[in-house]
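J.: need the 3D shape of this:
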Amino acid sequence: MAFQLDKEWRLQPIKGATGQTFMGIRATERVFIKRNTSPLLAALSKEGIAPKLVWTKRTVNGDILTAQEWLDGRVLKAEEIGQRNDVVDVLYHLHHSYVLKNMLEKIGGQIKTPMMMMKEYGDRLPEELKKNKYLARVYQYLQNNIPEYSTHNYMVVHGDVNHRNWLVSNNYLYLVDWDSVMVADPALDLGMLLGHYVPKKSWNKWLLAYGMQPSQEALDRIQWYAIFNFLQETLRHYQIGERREMNAEILRLKQALGY
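T.: Presented below is the predicted three-dimensional model:
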């Protein structure tokens, strides 16, 4: 462990994490500690989108530790995502908060366009996946259909609305793990969520509940990000050696969106 806290704190690594998250224990107190997370966390906590921030400390080697209240709860199951109204409410709140947008821009938060995302993806793509004809065809489709959406309309997006990042505790829902937060088209989060968790025939109904008119332009943008997220997940599984999960992701892309 590359950092130290006050002697009264005991740090317990959280199983399955990447060495960046811990349970902090002091007497009967427990907190969730993360190293070098987004500086926006305090504002997200104040808005009620993320769990309450307890304290922030800088270590001797320059790391920033944040402690949030430890919540006894559970992550949402995949099949719950498309059914819960509070998922809609949390995303609407996030995507319409100019307070969060202004704050993230002031602290140097990244603005990400689809063109930038495609370049980052392409730069990380290994030869084996480049040679996959199906993935190459999907990638070319995305290149040819990059959505046009004014950056003036960009807002704060979470960037990874996987069901594992939704925590429910005492009937209150939070989004956690803000390492991918950015200023971007809200369709990024919507595409990730709808593409993986909501049947396409139900997209219009879900979007109306969210407060968006499901115009053809909006649906096209959301579908673009949904497809892109499938490619990102395929690459992620490949990078950590999960070939079976990678192939399952490709199959889900074919089934969910007809590609």
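
J.: hey, let's count contacts and neighbours off CA atoms from now on
T.: Fine.

J.: need the longest helix for this protein.
T.: Determined from DSSP state H, the single longest helix within the chain is helix 216-239.

J.: give the buried residues for it.
T.: By neighbour count on 16 or more other Cα atoms under 10 Å, the buried set for helix 216-239 is 218-232, 234-235, 237-238.

J.: who touches that helix?
T.: Residues outside helix 216-239 that contact it (Cα atoms under 8 Å, 6 or more residues apart in numbering): 121, 125, 129, 135, 138, 142, 145-147, 187-188, 190-196, 243, 245-247, 249-250, 253, 257.

J.: residue 156: what's it in contact with?
T.: Residue 156 makes contacts with 94, 95, 97, 100, 101, 104, 181, 182, 183, 184, 186, as judged by Cα under 8 Å, 6+ apart.

J.: so of those, which ones are in strands?
T.: Those of the contacts of residue 156 mapping onto strands are 182, 183, 184, per DSSP state E.

J.: how far is stretch 46-61 from where the chain is centred?
T.: 18 Å (Cα atoms, centre = their mean, to the nearest Å).

J.: before we compare anything, build this one as well:
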Amino acid sequence: MITTDKDLTLKPLMGKSGQAFMGEYPNGERVFVKLNTTPILAALAKEQITPQLLWAKRTAGGDMMSAQEWLNGRLLNKADMNSKQIAQILLQLHRSKALVNQLLQLNYSIENPFELLQDWDRNAPMQLRQNTYLQSIVTELKKNLPDFNPELATIVHGDVRHSNWVITTSGLVYLVDWDSVRLTDRMYDVAHILSHYIPYSRWAEWLSYYGYKNNDLVKKKIYWYGQLSYLSQILKFYEGYDMEHVNREIYELRQFRNLF
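T.: The predicted structure follows:
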């Protein structure tokens, strides 16, 4: 296995904002190359949450380039998200104190629910901030902030949509694309999975497998963080000029709110 960028040819990967590449060596060996990804990639790979890190170096232009093993497999689809492996991987991630400490050492701050909303407001373009329906939800969420104990904050991936999960031909599942990693309530990830992929009738089963109690307090958190997950996806798709998915997320947000 090659552990250098010597003679490496890069081919941009679609849909990755110019930051991700397929790297190929003269002998045909391939690697996945990413610019400026999270500095905790090595630790995530050590926990087998993400593919093995082969090497990392700073380019002449100042970017940090990292190379991971190239996986033979495919991205998960929506139906795959029912897999118990998803809950297992998230639970392993959320329980890792070492990853939390590493992010704190890198000056990541613990974000409470209000700060998460502030971050959305700060990054949302005028067109989204002026959308009456979306703003009514943001206002409602600010008025109904869930309880938050910073001492219980965990590392969260921050964007656990199905296209950020990979399954190999041997059946191993990995979580990839760590550009949205943050420190906050684990419900940030959990509610995204439940709101977008798990039928309401199976929430209790999923929560039990993950290790959560299925009570009113948990449901209130799912309601709050689930709506935030839709707002976050709407913003990501809008930034990618994908209005079809923006409108789909808004429609599904309305459906989600009708569950409560």
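
J.: just the buried subset of the contacts of helix 216-239 of structure 1, please.
T.: The neighbour-count criterion (16+ other Cα under 10 Å) marks 135, 138, 142, 146-147, 187-188, 190-196, 246, 249-250, 253 among those as buried.

J.: the very next helix or strand once past the longest helix of structure 1 vs helix 216-239, what angle?
T.: Using DSSP states H and E, the helix or strand that follows helix 216-239 of structure 1 towards the C-terminus is helix 243-257. On the basis of axes from the mean of the first three to the mean of the last three Cα atoms, to 10 degrees, helix 243-257 of structure 1 is oriented at 170 degrees to helix 216-239.

J.: distance from helix 243-257 of structure 1 to structure 2 after superposition?
T.: In the superposition with structure 2, the average deviation recorded for helix 243-257 of structure 1 is 1.7 Å (mean Cα distance after the TM-score superposition for structure 1).

J.: and that helix, how far out from the chain's middle?
T.: Between the centre of helix 243-257 of structure 1 and the centre of its chain there are 19 Å (Cα atoms, centre = their mean).

J.: whereabouts in structure 2 does it align?
T.: Counting by TM-score structural alignment, helix 243-257 of structure 1 falls onto residues 243-257 of structure 2.

J.: chain center to stretch 173-180 of structure 2, what's the gap?
T.: Relative to where its chain is centred, stretch 173-180 of structure 2 has its mean C-alpha point 6 Å off (Cα atoms, centre = their mean).

J.: for that stretch, buried residues please.
T.: In stretch 173-180 of structure 2, counting by 16+ other Cα under 10 Å, buried: 173, 174, 175, 176, 177, 178.

J.: the residue nearest the centre of structure 2: what's it in contact with?
T.: Closest to where the C-alpha atoms of structure 2 average out (Cα atoms, centre = their mean) is residue 159, at 2.1 Å. Neighbouring residues of residue 159 of structure 2 by Cα under 8 Å, 6+ apart: 180, 181, 189.

J.: so which of these comes closest to residue 110 of structure 2?
T.: Among these, residue 181 lies closest to residue 110 of structure 2 (Cα to Cα), at 11.4 Å.

J.: please enumerate the strands of structure 2.
T.: 9-12, 20-24, 30-35, 53-58, 64-69, 73-75, 154-156, 165-168, 173-175, 182-184.
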